[in-house]
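S.K.: Just a sequence and a predicted model for now, questions to come.
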Amino acid sequence: MLSLPAGVRACLFDLDGVLTPTAAVHAAAWKETFDDFLRQRAARGGEEFRAFDPVADYDEYVDGKPRVDGTRSFLASRDITLPEGQPDDPPSRDTIQGLSARKDEAFSRRLGDGVQPYEGSLRYLRAARDAGLRRAVVSSSKHCAAVVAAAGIDDLLEVRVDGIVAERERLRGKPTPDTYLCAARMLGVEPEAAAVFEDALAGVAAGRAGGFGYVVGVDRVGQADALRAHGGDTVVRDLAELLDRPESGTGR
């Protein structure tokens, strides 16, 4: 019924882009942050302004990563070096930490408009619960708890590993598998008995690197081939497709 290998006993879900459509909110917040910074930098240096691409740049440099890592990664792609700064740098400061705080501020402002889970993901979560599978959400965002609550799916998830937990436990961000491995431990299952559900290239790579039993790529933006290349065992456009597949010998 769930289209998973018979040995899988737990489902580990990314949040943004898998359970909720907040990936688009994140992309818009990153674009606002970087475009403002790049526009001012270009004006000061007499250079051409080149905007942040909310699809290509987002997927390649920031999606699935801790916020400061995303900031650092994108700036490096433009050969821009900024001082690291301090974690409490204000959003107005042009440091890695300051730009990261600016993005966080932009995202929080947009989050107030509300969050609705993907209908197919809601169906899949309920089916996984009814089938007796353990369930966790794994996200690099420190807003994970607020998004899950706003989407009304907190009762369907047993464990949360987010940016707050990662910082406390000193877990490395995706594409390393640390956060997913932590979620599996918290659920009491071995990696090979867990399935990872990811829409980010870095997240799919993390699932493959962690030796998980099954990696499902969720293609919301037309990157199915890239998701497979980074380690997806299967790729779907929506989790409902897994429920609607005909029964086979390899699925539940």
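M.R.: Yep, it's here.
S.K.: Every contact and neighbour count from this point should use C-alpha atoms.
M.R.: OK.
S.K.: need the helices for the stretch 151-252 of the chain, in chain order.
M.R.: 163-169, 178-187, 201-209, 224-229, 240-244 (DSSP state H, counting those that start in this stretch).
S.K.: okay, those in a markdown table with mean neighbour count and distance to residue 89 next?
M.R.: Putting these into a markdown table (neighbours: other CA atoms under 10 Å; distance: least, CA to CA, whole Å) gives the following:
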| stretch | mean neighbour count | distance to residue 89 |
| --- | --- | --- |
| helix 163-169 | 16 | 17 |
| helix 178-187 | 22 | 26 |
| helix 201-209 | 26 | 27 |
| helix 224-229 | 17 | 35 |
| helix 240-244 | 16 | 42 |
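S.K.: ok, and here's another one to check against it:
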Amino acid sequence: MTDLGLPATILACLFDLDGVVTRTAAVHAAAWKETFDAFLRARDGDGFRPFDAHTDYDEYVDGLPRADGVRSFLASRGIELPDGDPGDPPDAPTVHGVGNRKNALVLEKIRTGGVEAYEGTIRYVGAARAQGLRTALVSSSANAHDVLRAIGAEDLFDVRIDGVVAAARALPGKPNPDTFLAAAADLGVTPERAAVFEDALAGMDAGRSGHFGYVVGLDRVGQADALYAHGADIVVRDLAELGAGATGAGERS
């Protein structure tokens, strides 16, 4: 697997969606900011402390299932809401209500702004498949199928474990490794024969705790040190860098 930059033992590649396959992480961060700022402004008035689309998003929200992201960020501000029900309207003062408000915003942003893929990742997935490796998409997003269809990438993945599948199977989300473990099992490989590709710190935690054979961190926002600290074996800025003679890649010593 020299030209893919993976150990020879790897038989399958498990890819996150937002920030790895598509440039939608920034869209999600913007939707979270709009949602949380409106909530905090209504609660605290004009003196509220805004949601930071970089530090707050990376630390409390990125990679988590939607409801967990709501709970995580609000807990960081000492706020607790009742869970409510998954079908709560977007204006409901519940965890699911806030999450549904965010989901409505992100879908509108995707509809109006479209979805853009990371071409380096698309080429890498194609190269991996050409060498006989199996591929899976692992995402907490309930909209993953629509996003893949929008970029014409449905056929690039043998298995998809997304928010819909995770809910149906009662799989806990990242930082738990369960969704990645399910993808590996569906592909017919053990965790040590699979590589995880993630940009979120929660995804690194999942790769490490799941004892996967190789964990690749995608540093899209300048957090290489944190990705290593959370379990990355190697960190690159883009998958085009991964492989023989790649520049910008640094493997953990």
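M.R.: Now that the structure is in, tell me what you want to look at. None of these values were measured; they are calculated from a predicted model.
S.K.: Could you report the TM-score for this superposition?
M.R.: Laid over one another, the chains give 0.95 as their TM-score (TM-score structural alignment, normalised by the length of structure 1), with 244 aligned residues with a CA RMSD of 1.2 Å.
S.K.: between the helices of the stretch 151-252 of structure 1, which one is nearest to residue 81 of structure 1?
M.R.: helix 201-209 (22.8 Å; CA to CA).
S.K.: To what extent does the closest one diverge from structure 2 after superposition?
M.R.: Mean deviation of helix 201-209 of structure 1 from its aligned counterpart in structure 2 after superposition (mean CA distance after the TM-score superposition for structure 1): 0.4 Å.
S.K.: what does that helix rub up against?
M.R.: 14, 59-60, 63-65, 174-177, 180, 196-198, 215-217, 226-227, 230-232 (CA atoms under 8 Å, 6 or more residues apart in numbering).
S.K.: swap the cut-off to 6 Å and go again
M.R.: Residues from elsewhere that reach helix 201-209 of structure 1, judged by CA atoms under 6 Å, 6 or more residues apart in numbering: 174, 175, 176, 177, 196, 198, 227, 230, 231, 232.
S.K.: Distance to residue 33 of structure 1 for the helices of the stretch 151-252 of structure 1 - can I get that in TSV?
M.R.: Listed next are the helices of the stretch 151-252 of structure 1 as TSV, based on distance: least, CA to CA, whole Å:
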stretch	distance to residue 33 of structure 1
helix 163-169	20
helix 178-187	26
helix 201-209	22
helix 224-229	26
helix 240-244	34
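S.K.: Identify whichever of those helices lies nearest to residue 49 of structure 1.
M.R.: helix 201-209 (27.3 Å).
S.K.: so the alignment partner in structure 2 of residue 40 of structure 1 is in which element?
M.R.: When structure 2 is aligned by TM-score structural alignment, residue 40 of structure 1 is paired with residue 42. Applying DSSP states H and E as the criterion places residue 42 of structure 2 in helix 25-44.
S.K.: Comparing that helix with structure 1, how large is the average distance?
M.R.: Counting by mean CA distance after the TM-score superposition for structure 1, helix 25-44 of structure 2 comes out at 0.6 Å.
S.K.: After that helix, which helix or strand is next? Please name it.
M.R.: Past helix 25-44 of structure 2, the next helix or strand by DSSP H and E is helix 55-56.
S.K.: how far apart are that next one and its match in structure 1?
M.R.: Looks like 0.4 Å for helix 55-56 of structure 2 (mean CA distance after the TM-score superposition for structure 1).
S.K.: OK, contacts around the residue most central in space within structure 1?
M.R.: In structure 1, the residue lying closest to the centroid (CA atoms, centre = their mean) is residue 64, at 3.8 Å. By CA under 6 Å, 6+ apart, residue 64 of structure 1 lies in contact with residue 200.
S.K.: and of the helices of the stretch 151-252 of structure 1, who's closest to residue 124 of structure 1?
M.R.: So among these, helix 240-244 is nearest, using CA to CA, at 6.4 Å.
S.K.: Next, the mean deviation of that closest one compared to structure 2.
M.R.: For helix 240-244 of structure 1, the mean deviation from structure 2 after alignment is 2.1 Å (mean CA distance after the TM-score superposition for structure 1).
S.K.: hmm, who's touching that helix?
M.R.: By CA under 6 Å, 6+ apart, helix 240-244 of structure 1 touches 1, 2, 3, 120.
S.K.: Try it again at 7 Å.
M.R.: With contacts defined as CA atoms under 7 Å, 6 or more residues apart in numbering, helix 240-244 of structure 1 is touched by 1, 2, 3, 120, 121, 123, 124.
S.K.: What secondary structure category should be reported for the fourth one?
M.R.: By that I understand residue 120 of structure 1. Three-state assignment for residue 120 of structure 1 (DSSP: H, G, I helix; E, B strand; the rest coil): helix.
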